[in-house]
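>>> quick check, what structure comes out for this input:
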Amino acid sequence: MIFQDETGKRWFKVKALFFTSLLMLLGFVSLFILHRYGVVNLPWTNKFTGQLFAVMKQAFIAYLFFTIVLGFVRMFIIYIFCFKQHRKNKVLTEYRKINKNHLRNFRPSVTVIIPVYNEEVVIRRTVRAILKSDYPVAEILIVDDGSTDQTAEIATKIFHLWDKVKVIKKVNGGKSSALNLGFKQAIGDIVITIDADTVFHKSTISHLVDSFSDPRVAAVSGNCKIGNIINQITLWQHIEYVTANQLEKRAFEELNCITVVPGSNSAWRKSVVQKLGYYHKDTLAEDSELTLRILNAGYKIVYEDRAISYEECPETVRDFIKQRNRWSYGILQVAWKHKKNILTSSNKTLKYFAVPSLLFSYLLFLTSPLIDFIFIAAILSGTSSIYLFALLFYLTDFLNSFIAFKMGKEKMKPLMWVFIQRIGYRYLLAYVTWTAVIRAFRGRQVGWRKLNRSGNNAYKV
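Model prediction:
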C-alpha cells in the first residue's frame, strides 16, 4: 500500500524536524522576553522580531491575495467550459431526438457489478432498481467480499428466480479485488459499477451506455445525488454534490480531464479495463486511480448528467469524517503514485489544470483556518482591500452553487444554508485533510473503514 512505512523512519524524521523547529522558536522567544525585561542585553531581538512580523504579515496578505485571485481564475475557466459543455449537450439532446430510431441500434451487452460487504440493509432496493431498468442488462453480479452478515443469503433468496442475478462469494480482499473478480467473470462489453447503497433511476443504464457509441470513450461518470437528506450534514453534502457535478464535472468533461469516475455510478468499456490491468490494490481510491490510467492512455471520459443515481451519504459528523478520511488519503496515494505519469502526460488539461486544481483544493483545506483568521484580522484592522476581496470570494462561492442548482434543475431552498455550509465544511475538510497528510507521513496502513448503512434512501424504486 502506498505511503506504508513499517520501519517508522519517515515519521521519526518528520517529528525530529518539527520539534527542532519548535525548540528554535521557543529559544528565540525566550531570548526576546529576557531582553524585554532587562535580564540580558540583546537589542537585535527587537529589530529581528519587528522584521519577522512584518514579513509574516506581508506573506499572509500575499497568500490570501494569491488564493483569491487563483480561485477566481479557476472559477472563470470552469464557467467557460461548463457552459460550453451545457450548450453542446442541448445540441446532442436534439440530435438524439431526431435520430432516436438509428441510435436504438447501438445496444451493447451490459453487465452490472455490485461489490458488497455487509450490505443486508440496502441490497434489496439496489438490485430491484436495476431489474426495473429500461435497458436489458445481460447480468447482475453481486460480488460478496466475505460479508459477515446475511447479505449473500438475502440476495440469493430474494432474487433466485432471476437467472441474470448471480451471487459470487469470495474471501474478503477489499473492494478492488471484488470489482476485479466481477470484471473477469462479466460477459458484457460494457460494465456498470454501482455501490450497494445506491439506487438507479430506470433510465440510468441506458444513458450511461449511450456515450460508448464513440469508440474513443472508455468510461462514463454518472450524476450522483444524495438520497437521504434528513439533517444538516446530509443537506450540506447535497449542496456539495450538486455543485461539483453540475459545474466541475461538466467543465472537466469538456476539457477531457475528469479525475474520478465514481464507483457508485459509472460505466466502463471492459476491453480497456482489461488492457490496463483492471483495478489496482495499492490505493484506497481505486476508481480515481483507474480513471487517471485511462486518461494517460489517451482515452476519453464523459460525464452523463442524465444518468441519475441516489446514494446514501454519511448521516453523522463521525461517519462523514470517516468516509472523507478514506477519500482524502486515497487521492493523496493516487497523486503520489502517478506523479511522474502526470508530469509526462500527453493530456495537457489533466497536467496543467485538473491536477493543479486538485492540489489547490488541498492547499485551501489545509490553510482554511488561517485564511479565516486573516479575514477576521483584516476586518478588525480596517484593511478594506482584503475584506472586499474575501467578501467577493464568498459571493462567488454562492454564485457557483446557485448556477449549479439552476443548471441541474434542483430546488433552491437548500441554498439558504450555503454560507453556513461553507464555514462548517471548511473546518471539517481541513481536519480531514490534515489527518490524511499526517497518516501519509506516519506510514501506517489505513483500512477501508466501512460505514454502517441506515437504509434511509428516500428515492422510490
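
>>> going forward, measure contacts between C-alpha atoms and count neighbours the same way
Will do.

>>> packing partners of the helix ranked longest in the chain?
Scanning the chain for the longest helix, with DSSP state H as the assignment, gives helix 44-98. Under the contact criterion of 3 or more Cα pairs under 8 Å, 6 or more residues apart in numbering; DSSP states H and E, helix 44-98 touches helix 9-36, helix 250-254, helix 355-381, helix 384-407.

>>> which helices and strands sit right next to the helix or strand just after it?
Moving toward the C-terminus from helix 44-98, the next helix or strand (DSSP states H and E) is helix 100-103. On a contact count with 3+ Cα pairs under 8 Å, 6+ apart, helix 100-103 meets no helix or strand.

>>> residues making contact with helix 100-103?
Residues from elsewhere that reach helix 100-103 (Cα atoms under 8 Å, 6 or more residues apart in numbering): R96.

>>> for the residue lying closest to I78 once chain neighbours are set aside, what are its contacts?
Leaving aside its sequence neighbours, I78 sits nearest to A251 (Cα to Cα, 6 or more residues apart in numbering; 5.4 Å). Listed by Cα under 8 Å, 6+ apart, the contact set of A251 reads I78, Y79, I80, F81, C82, F83, K84, Q85.

>>> distance of the residue nearest to the fifth one when sequence neighbours are not counted from K175?
I take that to be C82. Distances taken as Cα to Cα, 6+ apart put A251 closest to C82, at 4.1 Å, once the chain neighbours are dropped. Applying Cα to Cα, to the nearest Å, the value for A251 to K175 is 29 Å.

>>> another sequence for comparison is provided below:
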Amino acid sequence: MLDILALLQVSAAFIGIGPFVFHWIRMKKYSNQSMKIPPEPSSWPSLTIVLPVWNEEMVIQKKLEDLVKQDYPKDKMEILVIDSNSSDSTMDIFHKWNSEHSHDVKVKSIQMPSRLGKSAAINRILLEPLDTDAIVITDADALLADGALKRIGRWLSDPNIGAVCGSQQILGNSESNHIIDEKTYRSFYHDLRIGESTVFSSPIFEGSLAAYRNSLVLGHQIDATYNADDSQLALLINRSGSRSIMDSELCFFEYLPSSKEAASIRRLRRASGLVHLFSRNKPASFSSINRNFSRIMRIESWIHLIMPLLVLISLISMFFHIFISAFSVVTDVPLQVNHTGLLIIDSMFLAFLLFGNKLRISLILRSFFVSQWTLIVANFGMYRGVDYRYWEQDIESRKSLIEK
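Purely as a prediction, here's the structure:
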C-alpha cells in the first residue's frame, strides 16, 4: 500500500508540476530580456477608451477624472461608457459630470437593456462603427499611471503589436493573508506573462487595462457565456497573426478586496474564465500561425486544466502516506528506507507551510496551493455549468479608492 501511495504522490507531482516549473524557469529568463518599446510616433493612434460599468456610483466620477487627466492628445481620444443596466445612480452621476465639467475629450455612452455580464457588454462595443485605431478597455476601480495611454500609443505604433495590457500595482498596506497570497501570486505569475510576451505573445491578459487594435477585433464576437473577455480578445488578436503582450511599465493601480471571502470570489471568477478559455481554444489551432505561441498555449492549458488535478492526487496520496507511515512508526513496524525518506520530506513540506508569512518559500507554497484549489473548484464548476459572470462589488476597496 505504501509503495502505491508513494508512487502516486511522486509521479503525480512530477508529471503535474514539472512542465509548469520548466515553463516558469524558461519564461523567467526571457522576462529579464526587456522588450524595446517603440519611440513616440509623429502621429498618435486614436483611442476609444471603453469603460464598462454596473452599479459603480461610488467610483465612476473619480475614474472619469482619472481618464481625462491623462497626458494624451485630446483630439485623439474619446471615452465610451457602457452601462449594464445599473440599478443605482451610476449613469446619473456620469451625465451630471459630463454636463458640468469642461474637458476636451469626446464622451458618450451606451445603455445595455439588461445585465448580461462584461463579455456581453464588450460584444456590444465590437459591433459599434468606431472610427478610432484602438479600443482601450479599463475597469472602473482601476486608476491609470501617468503616461499610461502614451505607452499604449507607442506600442500600437508597431504594426506587429495587436494588443497590449498593463501590469497591476496593488494599493494599500494590509498584511492580511489573502492579500499577501495575492501579491505573491501576482509577482510569481507576472514573470510568466512578461516572458511569454518576449517570446511572442501572452494568452492571459489584465482586463483592468488592455488595448486592442480595432482593425483586428471590430466586427468579431467573443463567447459571452463566460468571463475572460480580456484574454478572449488576446486570442482573437493572435489568430490574426499579431502579438498580444504585457508591458511591465504600463501600470494601473487597484485595491484588493478587503475580505477573504470577496478575494476568494474574485479569484474564482478569474480562474473560471481561464479554464473555459483553455478548454475551448485548442493549442493545435495556433500551430500554423506561430509555433512559439502554440507551445505557450499548450503549457498554459496544462497548467489550468491538468496540473490542478494531478496536484490534488499527489496531496491526497501524501496525506495517506504520512498517516500510514506515522502509524507504522508508532506501532514499531519497520519502514523501508525510501518510505522513511519520503516521510521526512513530507514533514519538511508541511513545516514550510506552517511557517506562514515568515519564509519566502512558505509564501510561495501557500499561494501556489490556494491557486491550485481555486482552479480545481473552477474546473468542477465548468463541468457542472456554474455561472460566475455576475458578482457584487467590494465596497471597502472602492471606498479606499475614492479616498486616495
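
>>> hmm, back to that, the longest helix of structure 1 versus helix 9-36: what angle between them?
140 degrees (axes from the mean of the first three to the mean of the last three Cα atoms, to 10 degrees).

>>> tell me how many other residues crowd the corresponding residue of structure 1 for A262 of structure 2.
Aligning on TM-score structural alignment places A262 of structure 2 opposite D319 in structure 1. For D319 of structure 1, the neighbour count with other Cα atoms under 10 Å is 16.

>>> show me where the stretch 101-250 of structure 1 has helices.
Counting by DSSP state H, counting those that start in this stretch, the segments of the stretch 101-250 of structure 1 that form helices are 123-131, 151-158, 175-185, 204-210, 232-243, 250-254.

>>> tell me which of those sits nearest to L395 of structure 1.
Smallest distance to L395 of structure 1 across these (Cα to Cα): 14.5 Å, for helix 232-243.

>>> which strand is the longest one in structure 1?
Using DSSP state E to define each element, structure 1 has its longest strand at strand 300-311.

>>> average gap between it and structure 2?
Compared with structure 2 after the fit, strand 300-311 of structure 1 shows a mean deviation of 1.4 Å (mean Cα distance after the TM-score superposition for structure 1).

>>> which non-adjacent residue is nearest I316 of structure 2?
Q9 (7.8 Å).

>>> the one you found maps to what in structure 1?
Looks like Q9 of structure 2 aligns to F60 there (TM-score structural alignment).

>>> if I look at its match, how far off is I376 of structure 1?
Counting by Cα to Cα, the separation of F60 of structure 1 from I376 of structure 1 is 13 Å.

>>> returning to that earlier point: deepest-packed of the helices and strands packed on helix 44-98 of structure 1, please.
Using mean count of other Cα atoms under 10 Å, the stretch among the helices and strands packed on helix 44-98 of structure 1 with the largest mean neighbour count is helix 250-254, at a mean of 23.

>>> in structure 2, what stretch matches that helix?
Aligned using TM-score structural alignment, helix 250-254 of structure 1 spans residues 194-198 in structure 2.

>>> same check on stretch 280-290 of structure 1?
Per the alignment by TM-score structural alignment, stretch 280-290 of structure 1 matches residues 223-233 in structure 2.

>>> next: stretch 107-118 of structure 1.
Here stretch 107-118 of structure 1 aligns to structure 2 at residues 44-55, judged by TM-score structural alignment.

>>> the most centrally placed residue in structure 2 in helix, strand or coil?
By Cα atoms, centre = their mean, the mean C-alpha position of structure 2 lies nearest to E206, the distance being 5.0 Å. Here E206 of structure 2 is recorded as coil under DSSP: H, G, I helix; E, B strand; the rest coil.
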